[in-house]
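In: Here is a sequence together with a model predicted from it:
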Amino acid sequence: MAAEQNQKLDKQDRLLVIACGMIAREILAVKAQLGLDHLELNCLPAEYHFYPDRIAPAMDEAITEAKAQGFRHIFVGYADCGTGGHLDVVCEKHGVQRMAGPHCFAFYQRMETYRKIADDDMMSFYMTDFLCRQFDAFFIKPLGLDKHPELIADYFGNYEKLIYLAQTDDPELDKVAQMAADMLGLVYERRPTGYGDLPAGLARAAELQSH
């Protein structure tokens, strides 16, 4: 009982980030970069990228559970991500904040920049480091393109460009993105974004926690 009480007290002083599994590696990299040793990470399944209707209910449950465990400082490592405002309802219910923006493709590019280019990118298909690493698992197999490549035209026929938003400088990931563009018949563009607004978002969450 005493050990459990001590664990709860310890968690009261920590910052819990409940995030999309697609940005777990990036959050840990920023944690190390900023020296946020008190940051603890919990991720919802990355596959919710395909099922945005699952994000808000899962986040509601995750925050409720985290509070029961003793966490007082919680930050949501998601943008809206296709929830249509439902994630904001959950955040308001629990009094927590999330990453600003419509999706990670926006905050990786920084919101100020994204607002200026969003219209021009309307016909573009975005990839990130995660999506390059998981291209087969997240696109080829779920869409059945490994068995039915003729479906490429149906899925990607309205896109004109593939834009790789590179968080890191990794030639191997660049090769995957270029290969994907060639396979999908899209013009290829690489944009080195780094972590965009993520460091500022996590730093701000940590600062709010300290007050």
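Out: Received the coordinates, thanks.
In: make it CA atoms for all contacts and neighbour counts henceforth
Out: Noted.
In: just how off-centre is stretch 47-60 within its chain?
Out: From the chain centre to the centre of stretch 47-60 is a distance of 12 Å (CA atoms, centre = their mean, to the nearest Å).
In: Ignore what I typed, I meant stretch 118-133.
Out: Relative to its chain's centre, stretch 118-133 lies at 13 Å (CA atoms, centre = their mean).
In: Please point out which parts of it sit buried.
Out: For stretch 118-133, burial by neighbour count (16 or more other CA atoms under 10 Å) applies to 121, 124-132.
In: Stretch 179-190 too?
Out: Across stretch 179-190, burial judged by 16+ other CA under 10 Å covers 180-181, 184-186, 188-189.
In: next, the one to line up against it:
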Amino acid sequence: MARTQKTKPNQTDRLLVIACGMIAREVLAVKEQLKLDHLDLTCLPAEFHFYPDRIPPAMDKAIEQAKADGYEHIFVGYADCGTGGLLDRICEKHGVERMAGPHCFAFYQGMDAYAKVADDDMMSFYMTDFLCRQFDAFFMKPLGLDKHPELIKDYFGNYEKLVYIAQTDDPELDKVAEKAAKMLGLAYERRSTGYGDLTTELASAAAHA
């Protein structure tokens, strides 16, 4: 369950972002970059990346809790993220907005840029800074690849390349992505995207708070 930062009842001058745990570091980076001092952050578990059906009910409860805590301005730090429109229903129910797009891989690149490569990327496996940092925890161990590398073909056999969407310039993360591509038998491409539309959408949400 999401943990919301404490605030005074009826406090109306702050914006609460309820985000996926996978983008927490990036939201805080944008907050610092744009000096959004009135932005607060709470996150749902990053593991919901694998269980998108858990996102809408958890978000429903998180928004209700945030309103009970006195927040009037709330922004959902998720794209659709595999919920099949169910997250949009929760947003409509509470009158809040979410990140535009199908997933973070799209909004990090920027929706306009993503639209140009989406068809060509159909057979691509995306990684982000977070997924590079958590590659073992999110892929190797849950999929059993650390003990059964022969399963790589079963899980990744339909992919053609690994695309690392880089939010920062970190040589250590580059190494992880390159190593992952080699291990998975995929071609490798690195795209330096920064925070993409996350920056503009958080700025817009904060301006209206």
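Out: Received the coordinates, thanks. Quick caveat: nothing in here was measured; it's all calculated off a predicted structure.
In: want to try CSV for the buried residues of stretch 179-190 of the first structure, with secondary structure and distance to Asp37 of the first structure as columns?
Out: Formatted as CSV, those follow (DSSP: H, G, I helix; E, B strand; the rest coil; distance: CA to CA, whole Å):
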residue, secondary structure, distance to Asp37 of the first structure
Ala180, helix, 37
Ala181, helix, 38
Leu184, helix, 42
Gly185, coil, 44
Leu186, coil, 42
Tyr188, strand, 38
Glu189, strand, 36
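In: So Ala19 of the second structure, which state does it fall into?
Out: Here Ala19 of the second structure is strand, with the state taken from DSSP: H, G, I helix; E, B strand; the rest coil.
In: quick revisit: just the buried residues of stretch 179-190 of the first structure now: which is nearest His38 of the first structure?
Out: Glu189 (37.2 Å; CA to CA).
In: Need the nearest residue in space to that closest one, chain neighbours excluded.
Out: By the measure of CA to CA, 6 or more residues apart in numbering, the closest residue to Glu189 of the first structure outside its immediate chain neighbours is Ile163, 4.8 Å from it.
In: residue contacts, Phe125 of the second structure?
Out: Contact partners of Phe125 of the second structure, counting by CA atoms under 8 Å, 6 or more residues apart in numbering, are 159-163.
In: Run through the helices of the second structure in chain order.
Out: Under the criterion DSSP state H, the second structure contains helices at 24-34, 55-68, 86-94, 104-109, 111-117, 129-133, 135, 152-156, 171-184, 197-207.
In: Compare the ones you listed and report which one is nearest to Thr12 of the second structure.
Out: Closest to Thr12 of the second structure of the helices of the second structure, according to CA to CA: helix 55-68, at 10.5 Å.
In: what distance separates the closest one from the centre of its chain?
Out: Distance, centroid of helix 55-68 of the second structure to centroid of chain: 18 Å (CA atoms, centre = their mean).
In: That helix vs the first structure, average distance?
Out: Comparison of helix 55-68 of the second structure with the first structure after fitting gives an average deviation of 0.4 Å (mean CA distance after the TM-score superposition for the first structure).
In: Show me which positions of that helix end up buried.
Out: 55-56, 58-60, 62-63, 66-67.
In: now swap in stretch 137-154 of the second structure and tell me
Out: For stretch 137-154 of the second structure, the neighbour count (16+ other CA under 10 Å) marks 138, 140, 143, 152 as buried.
In: Just give me the closest of the residues you listed to Thr199 of the second structure.
Out: Nearest to Thr199 of the second structure, judged by CA to CA, of these is Phe138 at 25.5 Å.
In: is it true that the closest one touches Phe130?
Out: No - the criterion here is CA atoms under 8 Å, and Phe138 of the second structure misses it with Phe130 at 9.8 Å.
In: Ok, which of the helices of the second structure comes nearest Thr7 of the second structure?
Out: Thr7 of the second structure lies closest to helix 55-68 among the helices of the second structure, at 9.3 Å (CA to CA).
In: How many residues are close by the nearest residue to Met99 of the second structure once chain neighbours are set aside?
Out: Leaving aside its chain neighbours, Met99 of the second structure sits nearest to Ala79 (4.8 Å; criterion: CA to CA, 6+ apart). Ala79 of the second structure has 22 neighbouring residues, counting by other CA atoms under 10 Å.
In: and what of the one 5 residues further on?
Out: Residues lying near Gly84 of the second structure (other CA under 10 Å) number 11.
In: how near is it to Pro56 of the second structure?
Out: Separation of Gly84 of the second structure from Pro56 of the second structure (CA to CA, to the nearest Å): 10 Å.
In: nearest spatial neighbour of the residue nearest the centre of the first structure, skipping sequence neighbours?
Out: Centrality entry for the first structure: nearest residue to the mean C-alpha point is Ile23, 4.2 Å, by CA atoms, centre = their mean. Of all residues not flanking Ile23 of the first structure in the chain, Phe130 sits nearest, at 7.3 Å (CA to CA, 6+ apart).
In: okay but the one you found is in contact with Ala24, surely?
Out: No - Phe130 of the first structure is beyond contact range of Ala24, at 9.3 Å (criterion: CA under 8 Å).
In: what sits against Tyr126 of the first structure?
Out: 105, 162-165.
In: Now with 10 Å, please.
Out: Tyr126 of the first structure is in contact with 105, 161-165, 177, 189-190, counting by CA atoms under 10 Å, 6 or more residues apart in numbering.
In: Whichever of these end up buried, select them in PyMOL.
Out: Of the contacts of Tyr126 of the first structure, the buried ones go into a single PyMOL selection, burial set by 16+ other CA under 10 Å:
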select buried, resi 105+161+162+163+164+165+177+189
